[in-house]
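[1] sequence and predicted model, in that order:
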Amino acid sequence: MTQYHVLIPCAGHGSRMQSASPKQYLPMHGKPILRHPIDIFEAMPIISQIFIVIAAEDAYWSDTLLQGCHKTQVLYCGGDTRAASVYQGLQALGSHVDSEDWVLVHDAARPGIDAHMVQRLIDAMQPTDIGGLLALPLADTLKRADETQHVSATVSRELLWQAQTPQMFKIGMLQQALAQVLNRQPTDEAQAMEWAGHTPKLVLGDLKNLKVTYPHDIAVVSALMQATQSEQDTE
C-alpha cells in the first residue's frame, strides 16, 4: 500500500528576515512558525511520517518543539542549500520508507498550509502523473529590471504560476533527480524533476500559503490565517 510522508527542510537561516533566530523558530499565534505545518500533517490520517531536516549544529532547535507529536522525527543532516537538505534527508530515510511511496516536501516557513490544500494536492495525482506542487496563477503585471533598477521589459503573465509547497513526488524518482542535478542547485524539487526530464503537475494553492521571507510577511500570513479561521468558525 502506497504511503505518504512529509519532509520539511529546516536548515536555512533566513537572512532576509533580519531576525536573531531562523525564521522557522519565530513565534506566531503562540507557537513557532514551524510547528503550524507540523500540526496540520500530524492531524491528517493519510500522512504516515513527518521528517524534519535540520543542520547538525543547529543551536536553536529544541526537542520541546515536538512535544505531543507522534509521527514526527528529526534528521540531523541538513545541507548548505535547500536541495542538499532534501537530498540528504531522503538518503537518511533509508529503510523507513519505500521508493514508491510519495514524499511531500514542505517549506518550514509556510505556516498557512491546511489539510484542504494538502488533500487537494494528493487527490489531483492521476496514475500517469509523476508528481506535482501547489501553486498560484500570477495576477500582477511583471516587469523585468535592468542593472540600474529601471524597467527593461514587461513580461507576459500568461501561463505563469508562483510555486508553493508541498511539492509531492515518488521518493525514488525525486532522490534520483536530485542526485543528477544537485550541482546545478535547483531552487525547488519541481525544478529538479524538470531538469531530469519530467513535467510536474500544477495544483491550485492558496494565498495564505505564503512563505515567510521578509519581516512584514509574518503579519500578512498571520492575518490571512486568522481570516480563514474566522470564516470557518462562522460556517
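    Now that the structure is in, tell me what you want to look at. Numbering: from 1, shown residues only.

[2] C-alpha only now, for contacts and for neighbours.
    Noted.

[3] figure out the helix or strand that residue 116 lives in.
    If you go by DSSP states H and E, residue 116 is part of helix 115-124.

[4] contacts for that helix?
    40-41, 44, 132-134, 166, 168, 203, 205-206 (CA atoms under 8 Å, 6 or more residues apart in numbering).

[5] buried subset of these, written for ChimeraX?
    Buried subset of the contacts of helix 115-124, written as a ChimeraX selection, criterion 16 or more other CA atoms under 10 Å:
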select :40,41,132,133,134,166,168,203,205
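
[6] ok, structure two:
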Amino acid sequence: MNCWGVIPAAGIGSRLGAAVPKQYLEIAGRTLLEHSLRALFADARVKGVAVALRAGDERAAALACLQDPRVLRVEGGAERADSVAAGLAALGERAAEDDWVLVHDAARPCLDAKSLGALIDAVAAGGSGAILAQPVSDTVKRSDDGNTVAATVDRRSLWLAQTPQLFRLGELTRALAGAGAVTDEASAMEAAGHPVGLVPGPRTNFKVTTADDLLLARCLLAAGENS
C-alpha cells in the first residue's frame, strides 16, 4: 500500500490567541507541527509527507524535522482546502493517482501509532477511504439562540470527525477541486459521491484550538515522554 501524507500548516491559529501560530507552540520539547509530523512517520507505510506552509514562514527553517528528505515543503493558501490542494499537487510529482494520502492537522499532536495503523489497515482491507472519528457519548443539546435549549439531539448516529483522513490521491484532488468551501476532506469526498468509512479514534486525538486544549495536550505529551 503506497501511502503519503499532507499536513496543512499555513494557518495562524487566531482562536487560540497565542503570540505565534499554534503549530509552532512547543510542548515536551517539540512544536505541535513536529509532534504531528512524527506521528505520521511512526508508520513505516508512510513514504513521505507534504507540509503546506504560509508564504514567508521563517519559523519553518528552524525545524530540523522539515529537513528530513521524506518531507516536501510547499506554499499553502489562505484556506485549509487551498493548503491541502497544494500538498496534493506536490505529491502528484512523486505518487500515483491511486496511491493513498493521509491528511492530518498540524495542531493534532497526540495521534497514537495504534490509531493510525488501524485507519490504514481498515482502508487497505476495505478498498475505500475512511477517517478517524469519535462516537459522540455525551448528551447533545441544540440551541437556536445560543442561550436556551431548543431540543435534545439523538446522539446514536453522531460522530466527531478527526484526522488523519485517508483517501486516494487522484480522487481527493478532484473532489476538493469541485467542492468549494469545506471544513474537512471527507466533506468533499461525500459531496463527490465517494463512500467514507468511520474508524473509531480515541478522545486523546483532539485538535488544539483553545488554551484548555493546549494544557491537556501538554499533560498528555509530557506523560508520554516521561513513560
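    Nice, I can see it. Because the structure is a prediction, the values reported are computed rather than measured.

[7] ok, back up a step: matching residues in the second structure for the helix holding residue 116 of the first structure?
    Using TM-score structural alignment, helix 115-124 of the first structure corresponds to residues 113-122 of the second structure.

[8] stretch 182-195 of the second structure aligns to what range in the first structure?
    Against the first structure, stretch 182-195 of the second structure falls on residues 186-199 (TM-score structural alignment).

[9] give the buried residues for the matching stretch.
    In stretch 186-199 of the first structure, residues buried by neighbour count (16+ other CA under 10 Å) are 186, 188-193, 195-196, 198.

[10] got it, and stretch 208-222 of the first structure?
    In terms of neighbour count (16+ other CA under 10 Å), stretch 208-222 of the first structure has its buried residues at 208-213, 218, 221.

[11] the second structure: matching residues for that stretch?
    If you align by TM-score structural alignment, stretch 208-222 of the first structure falls on residues 204-218 of the second structure.

[12] so which residues of the first structure form strands?
    For the first structure, strands defined by DSSP state E occupy the ranges 4-9, 27-28, 31-32, 47-53, 72-75, 102-105, 131-137, 142-145, 151-155, 161-170, 201-204.

[13] what residues does the fifth one touch?
    Strand 72-75 of the first structure is touched from outside by 38, 42, 49-54, 66, 89, 92, with contacts defined as CA under 8 Å, 6+ apart.

[14] drop anything exposed from the residues you listed.
    The buried subset of those - by 16+ other CA under 10 Å - is 38, 42, 49-54, 66, 89.

[15] please compute how far stretch 208-219 of the first structure lies from its chain's middle.
    Put simply, stretch 208-219 of the first structure sits 14 Å off its chain's centre (CA atoms, centre = their mean, to the nearest Å).

[16] oh sorry, the question was meant for stretch 193-211 of the first structure
    In terms of CA atoms, centre = their mean, the gap separating the centre of stretch 193-211 of the first structure from the centre of its chain is 10 Å.

[17] quick revisit: max pairwise distance over the buried residues of stretch 208-222 of the first structure: which two?
    Using CA to CA, these span at most 13.5 Å, a distance reached by 208 and 213.

[18] now do the helices in the first structure.
    Applying DSSP state H to the first structure gives helices spanning 35-42, 82-93, 115-124, 171-181, 189-195, 215-234.

[19] how near is the closest residue to residue 140 of the first structure other than its chain neighbours to residue 234 of the first structure?
    Using CA to CA, 6 or more residues apart in numbering and skipping residues adjacent in sequence, the residue nearest residue 140 of the first structure is residue 157, 7.4 Å away. Noted for residue 157 of the first structure: a distance of 36 Å to residue 234 of the first structure, by CA to CA, to the nearest Å.

[20] more neighbours: which of the two?
    residue 157 (14 against 6; other CA atoms under 10 Å).

[21] residues of stretch 148-168 of the second structure that come out buried?
    By 16+ other CA under 10 Å, the buried positions in stretch 148-168 of the second structure come out as 161-168.

[22] related to what we said a few turns ago, and residue 82 of the first structure, which of the strands of the first structure is closest to it?
    Smallest distance to residue 82 of the first structure across those (CA to CA): 6.6 Å, for strand 4-9.
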